[in-house]
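Participant: quick one: sequence plus predicted model below, questions after.
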Amino acid sequence: MGFTGTKNYIASKELQLAVNAAITLEKPLLIKGEPGTGKTMLAEELSASLGADLLQWHIKSTTKAQQGLYEYDAVSRLRDSQLGDARVHNIGNYIVKGKLWQAFTAEKRPVLLIDEIDKADIEFPNDLLLELDKMEFFVYETQERIVAKQRPIVIITSNNEKELPDAFLRRCFFHYIQFPEREEMTQILDVHFPNIKKDLLEKALTSFFQIRDVGGIKKKPSTSELIDWLKLLVADDIPASVLQDNDAKNALPPLYGALLKNEQDIHLFEKLMFMARR
């Protein structure tokens, strides 16, 4: 049975095709898109829909590819040797399994999320080429080869902060999540706010998309920020009449701090408001 989204996650037809194609080809699915468009949530909902375990490897600027395989805790072994602990005779006691090792040896096919791969060093993707392609690696300390019992479903996300190597891209199935159009956004919000007043939802969506359309805005608000904004509007019982029917781009919306995240964009809107008043 193919992935068609879940009750908590609205997946476009294109995204559904990409997920199912990657599973069929047994290739990692590389997902790009604006921050807040549901890339990480895709892996969570995919694992839930398949009834599979989810292993999450969140990448930082200091993350090394080796950490995804395993790490040798030499410091603990040295300390135990000084204390005369018998554990030191088995070096395997000091091998810390990484997320790939856990995925390779799982009894049931898991979903492995490698989140925000573009945060790491440029060589990070290249360092995982063999492991993701052959689904195996060698542990030098114990002289054992770890081979995947079955290929995990690998979801890799990127915010496009840096280009990924061609050799890495060749091994992936790629999909870019387009920002939702108004109709699809309405479906997404219906999942999160099934009882929201329709006039509030319509005017909030109008304001949101007009803000995104303002020329010169540095950081466009995302889907997750729209959801946060609507939560605040509902919690504070903001009436729909407070939101602008037209020219929302010339006024700061109530609780705008959920949508605008830097002073440059706020100054831009203040300037537009001043010009509109003139």
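Facilitator: Perfect, I can see it now. Numbering: from 1, shown residues only.
Participant: only C-alpha atoms from now on, for both contacts and neighbour counts.
Facilitator: Noted.
Participant: list the residues that contact residue 244.
Facilitator: 203, 207, 251, 253 (C-alpha atoms under 8 Å, 6 or more residues apart in numbering).
Participant: here comes the other one, which I'd like you to weigh against the first:
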Amino acid sequence: MKFDSTDSYIATSELKTAVNAAIALQRPLLIKGEPGTGKTMLAEEVAESLGKRLLQWNIKSTTKAQQGLYEYDAVSRLRDSQLGDEKVHDIGNYIVKGKLWEAFEADEQVVLLIDEIDKADIEFPNDLLQELDKMEFFVYETQKIVKAKQRPIVIITSNNEKELPDAFLRRCFFHYIRFPDPATMQQIVDVHFPKLKQELVSEALQMFFDLRDIPGLKKKPSTSELIDWLKLLNSDDIPEDVLRNRDSRSAIPPLYGALVKNEQDVQLLERLAFMTRR
């Protein structure tokens, strides 16, 4: 069982090695990288490549680790007791299973994605140490232990918004997705736009990487934003001559709203364009 690139996802040899090493070690795979480099998509493609079901747990700032295990719906039980409902006598009727429970009780091995773990409270990763390590947890309300039937393939993503605890890091296999070089980016573009004129792709990639190299840029455009930009260039039938402008290193790209995401960077590009014209 080996992960490889798919028809819609180009994985570098280092990334494929990391995924397969984590599977072999039965450790969670911790993936870091710039936003838009395909961290979330990786889990989807791993599941597709290996023919497994994907369970996705999207983490927010308010998410608690307990929610991944289960939640006890005491409010519903109180309401049912007031209404005289018979199911109130079985507390199990009020246990809401979380994504980890779903993964643990699956008859076949699944891929579990814990997406953007760094959005949660700093204690969130530590609160999952035991469960991810031993693949079991205790349900206090029913006094039962839930054990994984099949150890899931766990993929955890982080945008580096917060430092993760050392105890958590020790239990993971780590990989940082480096930003694709031009050759890899060409492969990624070809997967998404196999029929796009190569002259347009070549000029667009040159302008894209020139834009990323501008000093002082607050948010560099990502892979996903490049794909959106190329889609617009193609749909609007922008000729490659427009992108071939030799002042493109300083000028604002056409349809720049797909690439530049804040006013500070727009103002920076406007100043550079003005200085070039002078």
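Facilitator: Received the coordinates, thanks. Keep in mind it's a predicted model, so treat the numbers as computed, not measured.
Participant: can you pull the TM-score for these?
Facilitator: Laid over one another, the chains give 0.99 as their TM-score (TM-score structural alignment, normalised by the length of the first structure), with 278 aligned residues with a C-alpha RMSD of 0.6 Å.
Participant: look up how far residue 96 of the second structure lies from the residue most central in space within the second structure.
Facilitator: The residue lying closest to the centre of the second structure (C-alpha atoms, centre = their mean) is residue 40, at 2.4 Å. Look at residue 40 of the second structure and residue 96 of the second structure: by C-alpha to C-alpha, to the nearest Å, they are 25 Å apart.
Participant: now the helices for the stretch 101-250 of the first structure?
Facilitator: 124-127, 129-134, 166-170, 182-192, 198-212, 223-235 (DSSP state H, counting those that start in this stretch).
Participant: what's the closest of these to residue 115 of the first structure?
Facilitator: Residue 115 of the first structure lies closest to helix 124-127 among the helices of the stretch 101-250 of the first structure, at 12.2 Å (C-alpha to C-alpha).
Participant: what strand or helix carries residue 269 of the second structure?
Facilitator: Residue 269 of the second structure belongs to helix 263-277 when assigned by DSSP states H and E.
Participant: before we move on, back to that, which of the helices or strands spans the residue nearest to the centre of the second structure?
Facilitator: Using DSSP H and E, residue 40 of the second structure maps to helix 39-50.
Participant: residues making contact with that helix?
Facilitator: Helix 39-50 of the second structure is contacted by residues 1-6, 9, 31-33, 53-54, 110-113, 115, 155, 157, 177 when judged by C-alpha under 8 Å, 6+ apart.
Participant: next helix or strand past it?
Facilitator: Downstream of helix 39-50 of the second structure, the first helix or strand assigned by DSSP H and E is strand 54-58.
Participant: which parts of that next one are buried?
Facilitator: Buried residues in strand 54-58 of the second structure, counted by 16 or more other C-alpha atoms under 10 Å: 54-57.
Participant: could you do stretch 166-179 of the second structure as well?
Facilitator: Using 16+ other C-alpha under 10 Å as the test for burial, stretch 166-179 of the second structure gives 168-169, 171-177.
Participant: got it, and stretch 2-17 of the first structure?
Facilitator: Neighbour counts over stretch 2-17 of the first structure (16+ other C-alpha under 10 Å) mark 3-5, 9-11, 15, 17 as buried.
Participant: check stretch 257-274 of the second structure too.
Facilitator: By neighbour count on 16+ other C-alpha under 10 Å, the buried set for stretch 257-274 of the second structure is 258-260, 265-266, 268-269, 272-273.
Participant: same check, this time on stretch 215-223 of the first structure
Facilitator: 217, 220-223.
Participant: and for residue 230 of the second structure, the neighbour number?
Facilitator: Using other C-alpha atoms under 10 Å, residue 230 of the second structure has 22 neighbouring residues.
Participant: one step back: mind listing which of the buried residues of stretch 166-179 of the second structure are in strands?
Facilitator: In this view, those that belong to strands under DSSP state E are 173-177.
Participant: nearest to residue 121 of the second structure, of these?
Facilitator: Residue 121 of the second structure lies nearest to residue 174 out of these, by C-alpha to C-alpha, at 20.5 Å.
Participant: how much space between the nearest residue to that closest one once chain neighbours are set aside and residue 185 of the second structure?
Facilitator: Residue nearest to residue 174 of the second structure in three dimensions, not counting chain neighbours: residue 30, with 4.8 Å by C-alpha to C-alpha, 6 or more residues apart in numbering. As for residue 30 of the second structure, its distance to residue 185 of the second structure is 23 Å (criterion: C-alpha to C-alpha).
Participant: next one: residue 215 of the second structure
Facilitator: For residue 215 of the second structure, the distance to residue 185 of the second structure - C-alpha to C-alpha - is 21 Å.
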